[in-house]
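A.B. asks: Pasting a predicted model and its sequence here:
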Amino acid sequence: MPIITDLLYLPPIEYFVAIQGHQEIWLDSKERYQKQTFRNRTQIRLANKVENISLPVIGGNKKVNFAEVEIDYNQKWKNIHLRGIQSAYGKAPFYEFYFPYIEDVFAKNLTKLSELNLELLTVCLKLLKLEVSVKYMEIIGEQPNVTDMRGIIHPKEGFEARNILMPTQYSQLFGSEFVPNLSIIDLLFCAGPESKEILTKSQKND
């Protein structure tokens, strides 16, 4: 059964919990860009705080097709993101195994935000060993037997407001209190091959 989702930047764990059990991810090719969403931001855990890192874009507004939104390379965001990820997870157990895959995507200097997000999503699905295909759909109306997750996972409200994630704790690098629903890279770098099982355990049952 397919699931329709937004195309997010290094999505939160909740996203991957939501797509488990689906064979296809459908993306809306005519989607409009929306500010202040996970399309251009993600959350990582540093030594003293949870940090929101965001991608600067050129001309992003609701009238623009998301596929046309460009990344602003005039700002030094890439160095900030790579240094931030290294600072947060450089000592994590599986960082050295998984980080090169993420770094390789950044090295391509992709100009479109949607292209970057899609490549990073593809890499994360591979590292999680989730057998899910991703495709763009030209026309998405109401579809029988299709789960529509568009607009559901949003940074303006916590995951507790949605019926998707029941966090399963894993060993994080910093702090004594577990922080749920960070970027999927937090789980990958900290839990490695156990990540898929943790996602399965984190599915909220009605």
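C.D. replies: Great, that's in hand.

A.B. asks: Every contact and neighbour count from this point should use C-alpha atoms.
C.D. replies: Will do.

A.B. asks: Next, count neighbours for Ile114.
C.D. replies: Actually, residue 114 is Ser. It isn't Ile. 22 (other Cα atoms under 10 Å).

A.B. asks: What sits closest to it if chain neighbours are left out?
C.D. replies: Closest residue to Ser114 apart from its sequence neighbours, by Cα to Cα, 6 or more residues apart in numbering: Ala67 at 5.6 Å.

A.B. asks: I figured the one you found hits Leu113, correct?
C.D. replies: Yes: using Cα atoms under 8 Å, Ala67 is in contact with Leu113, at 7.4 Å.

A.B. asks: Got another one to weigh against that:
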Amino acid sequence: MNMKNVLLPAFYMPPISWFSVFLDAENEIIFEQFEHFPKQTYRNRANIYGANGKLSLIIPMNHNGKREMKDIEISYTEDWRTLHWKSIKTAYQSSPYFEYYEDKFRKIFDLKEKFLLDFNLKGLEVIQQVLKTEKAHSLNEEYIKNPDGINLREKFSAKHPSEFEMDEYYQTFSDKLGFQKDLSVLDLICNKGPESLAYIKKVKQS
């Protein structure tokens, strides 16, 4: 198998499309840690499906004047962890699998990392445990504007519709509000449980 180097941004409870790239057996994953932190992206936000539709959970930043992703600090001035966890519980407690994974997911919100990058990577560890995957990854060593391999730093937009094709699956509120595509992988896991991994592997980039 020819491995491809893929440069990925490190996200907070990433969307399904991100996981389809991350878990692709042909992709050698390198996380970008030296980029200038771009605002309004999945680096510090995750979309879930609430009772009124798509809901963005946003991690507040501690503005320390530093710009590189690895130096971005999380603000704990407000208790956003309790808030995010409450939103997730409210959104998914009636989904088929939430109860089954609740204790594992809860661990993400017990983390109190200083840096966003560390928080995202530890959160990813929890999600990998849930998915029963052990995908290896590394961090890049410097910022390269046009890196060798596949550069997906700007690929996943929190502002535009997803460019990935995925089948509809039953979501807790889809009867009322229709299918919401490419939410956080949490949405998929709470609704599809052990079938989530097979689903992720079928997701294609359009």
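C.D. replies: Good, I have the coordinates. Predicted, not measured: the structure shown is a model, and the values here were computed from it.

A.B. asks: can you name the farthest residue from the center of the first structure?
C.D. replies: Pro144 (26.2 Å; Cα atoms, centre = their mean).

A.B. asks: Could you measure from that one over to Asp72 of the first structure?
C.D. replies: 39 Å (Cα to Cα, to the nearest Å).

A.B. asks: Please apply the same query to Pro56 of the first structure.
C.D. replies: Counting by Cα to Cα, the separation of Pro56 of the first structure from Asp72 of the first structure is 5 Å.

A.B. asks: The two: which is more packed in?
C.D. replies: Pro56 (19 against 16).

A.B. asks: Which residues are in contact with Ala51 of the second structure?
C.D. replies: Shown in contact with Ala51 of the second structure (Cα atoms under 8 Å, 6 or more residues apart in numbering): 91, 173.

A.B. asks: And it? What does it align with in the first structure?
C.D. replies: Mapped onto the first structure by TM-score structural alignment, Ala51 of the second structure lines up with Ala47.

A.B. asks: which SS state does its match fall under?
C.D. replies: At Ala47 of the first structure the chain is in coil, as set by DSSP: H, G, I helix; E, B strand; the rest coil.

A.B. asks: Repeat that for the one 4 residues further on.
C.D. replies: At Glu51 of the first structure, secondary structure determined by three-state DSSP is strand.

A.B. asks: That one reaches Gln43, doesn't it?
C.D. replies: Yes: using Cα under 8 Å, Glu51 of the first structure is in contact with Gln43, at 5.6 Å.

A.B. asks: out of the two, which sits in the busier spot?
C.D. replies: Gln43 (22 against 15).

A.B. asks: Skipping its backbone neighbours, what lies nearest that one in space?
C.D. replies: In space, and not counting its chain neighbours, Gln43 of the first structure is closest to Asn52: 4.6 Å by Cα to Cα, 6+ apart.

A.B. asks: I'd assumed Phe38 was in contact with that neighbour.
C.D. replies: No: contact criterion Cα under 8 Å: Asn52 of the first structure and Phe38 do not qualify, at 10.1 Å.

A.B. asks: who has more neighbours, these two?
C.D. replies: Neighbour totals were compared for Asn52 of the first structure and Phe38, and Phe38 leads with 22 against 12 (other Cα under 10 Å).

A.B. asks: corresponding residue for that one in the second structure?
C.D. replies: That one, Phe38 of the first structure, aligns with Tyr42 by TM-score structural alignment.

A.B. asks: just Phe99 of the first structure next, same as before
C.D. replies: In the second structure, Phe99 of the first structure lands on Glu102 (TM-score structural alignment).

A.B. asks: next one: Arg150 of the first structure
C.D. replies: Arg150 of the first structure maps onto Arg153 in the second structure, by TM-score structural alignment.

A.B. asks: just checking, that match is part of a helix?
C.D. replies: No: counting by three-state DSSP, Arg153 of the second structure is located in no helix; its state is coil.

A.B. asks: and it, what does it touch?
C.D. replies: Applying Cα under 8 Å, 6+ apart to Arg153 of the second structure gives the contacts 7-9, 32.
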